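**Student:** my questions are about this predicted structure, shown below with the sequence.
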Amino acid sequence: MHELSICQALLKQVSNIAQDYPEHKVESITLKIGPLSGVEPLLLEQAFPLAAAGSLVDGAKLIIENLPVKVCCLQCGAESKVLPNRLLCQHCGDWRTKLQSGDEMLLASIEFIQ
């Protein structure tokens, strides 16, 4: 389960940021994850409490926002939202597309409370 190591790396990054706010507690962490990122959101949610236990982030809520897969057609130039296993242009149907989004995992925000 590589999601545990992803959580550990995420928590290290969040802990480094949290050190700049020593009088605050991390309330929530928001991630944006695309379906082609190679990360399984459900497994990440399950691994998060284990990785966070005893750290500065212990008790924080993990919020995951799913990102769509978007492609840009190399023929007609249209940008389309597509299914992860069907990267065809939704405008002209061409298969020659370039992935614009959907393969990322981003730390979108950290919410602190006093």
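**Tutor:** Great, that's in hand.

**Student:** every contact and neighbour count from this point should use C-alpha atoms.
**Tutor:** OK.

**Student:** element containing residue 45?
**Tutor:** Element membership of residue 45, judged by DSSP states H and E, is helix 41-52.

**Student:** return the set of buried residues in the next helix or strand along the chain from that helix.
**Tutor:** Under the assignment DSSP H and E, the closest C-terminal helix or strand after helix 41-52 is strand 61-66. By neighbour count, and taking 16 or more other Cα atoms under 10 Å as the criterion, the buried residues in strand 61-66 are 61-64.

**Student:** hold the first one in mind and look at this next one:
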Amino acid sequence: MHEMSVALSVVDQVERAARPGGAHGVRRVVVEIGELAGVVPDALAFCFELACAGTLLEGAELATRFLPGRASCAPCGRTWDTGMPPDMLCAVCRGGAGELLSGRELRITEVHWSASPTTPDPTPVPQPEES
């Protein structure tokens, strides 16, 4: 299951970011998932819970934001939702997509740290974008 490797990678990245700041725990991780990324959000949530066991992230919530696949037509400039499976032909001029604008994203966008073992910090800390 490919979602397990994604979940393990998320846990690893968040733990590496937590060490220099001395974080005591993680309450919530927000991940953007593109429609064309090949990741099933429910499967990722299940794997994330397993991957967090025994780590700084144990008990953390995983929130996902869905990003639709979007393409643009080089000949006429129209943009459209590609859907799944992706439709890469322009409905207006039947030209091929000149550019895939979105849909392949898979990145951590927010981590909500616990300030101490007993006092949660309500302020999210943005993480660098990774695709």
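**Tutor:** Noted; the coordinates are in hand. Please read all numbers here as calculations on a predicted model, not as lab measurements.

**Student:** rewinding a little: and the furthest pair within the buried residues of strand 61-66 of structure 1?
**Tutor:** Farthest-apart pair in the buried residues of strand 61-66 of structure 1 is 61 and 64; separation 9.8 Å (Cα to Cα).

**Student:** could you name every residue contacting both of these two?
**Tutor:** In terms of Cα atoms under 8 Å, 6 or more residues apart in numbering, residue 61 of structure 1 and residue 64 are not both contacted by any residue.

**Student:** ok, average deviation of the helix holding residue 45 of structure 1 from structure 2?
**Tutor:** Compared with structure 2 after fitting, helix 41-52 of structure 1 has a mean deviation of 0.6 Å; criterion: mean Cα distance after the TM-score superposition for structure 1.

**Student:** quick one: list the elements packing against that helix.
**Tutor:** In terms of contacts (3 or more Cα pairs under 8 Å, 6 or more residues apart in numbering; DSSP states H and E), helix 41-52 of structure 1 is packed against helix 2-18, strand 61-66.

**Student:** please redo it, this time with the cut-off set to 10 Å
**Tutor:** Secondary-structure packing of helix 41-52 of structure 1 (3 or more Cα pairs under 10 Å, 6 or more residues apart in numbering; DSSP states H and E): helix 2-18, strand 25-33, strand 61-66.

**Student:** format those as JSON lines; extra columns: distance to residue 109 of structure 1.
**Tutor:** Rendered in JSON lines, the data for the helices and strands packed on helix 41-52 of structure 1 read as follows (distance: least, Cα to Cα, whole Å):
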{"stretch": "helix 2-18", "distance to residue 109 of structure 1": "10"}
{"stretch": "strand 25-33", "distance to residue 109 of structure 1": "5"}
{"stretch": "strand 61-66", "distance to residue 109 of structure 1": "10"}
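
**Student:** out of these, deepest packed?
**Tutor:** Mean neighbours per residue, mean count of other Cα atoms under 10 Å, is largest over these for strand 25-33, with a mean of 19.

**Student:** next, the angle helix 2-18 makes with it.
**Tutor:** Relative orientation of strand 25-33 of structure 1 versus helix 2-18 (axes from the mean of the first three to the mean of the last three Cα atoms, to 10 degrees): 130 degrees.

**Student:** average separation of strand 25-33 of structure 1 from the aligned part of structure 2, please.
**Tutor:** Per aligned residue, strand 25-33 of structure 1 averages 0.7 Å (mean Cα distance after the TM-score superposition for structure 1).
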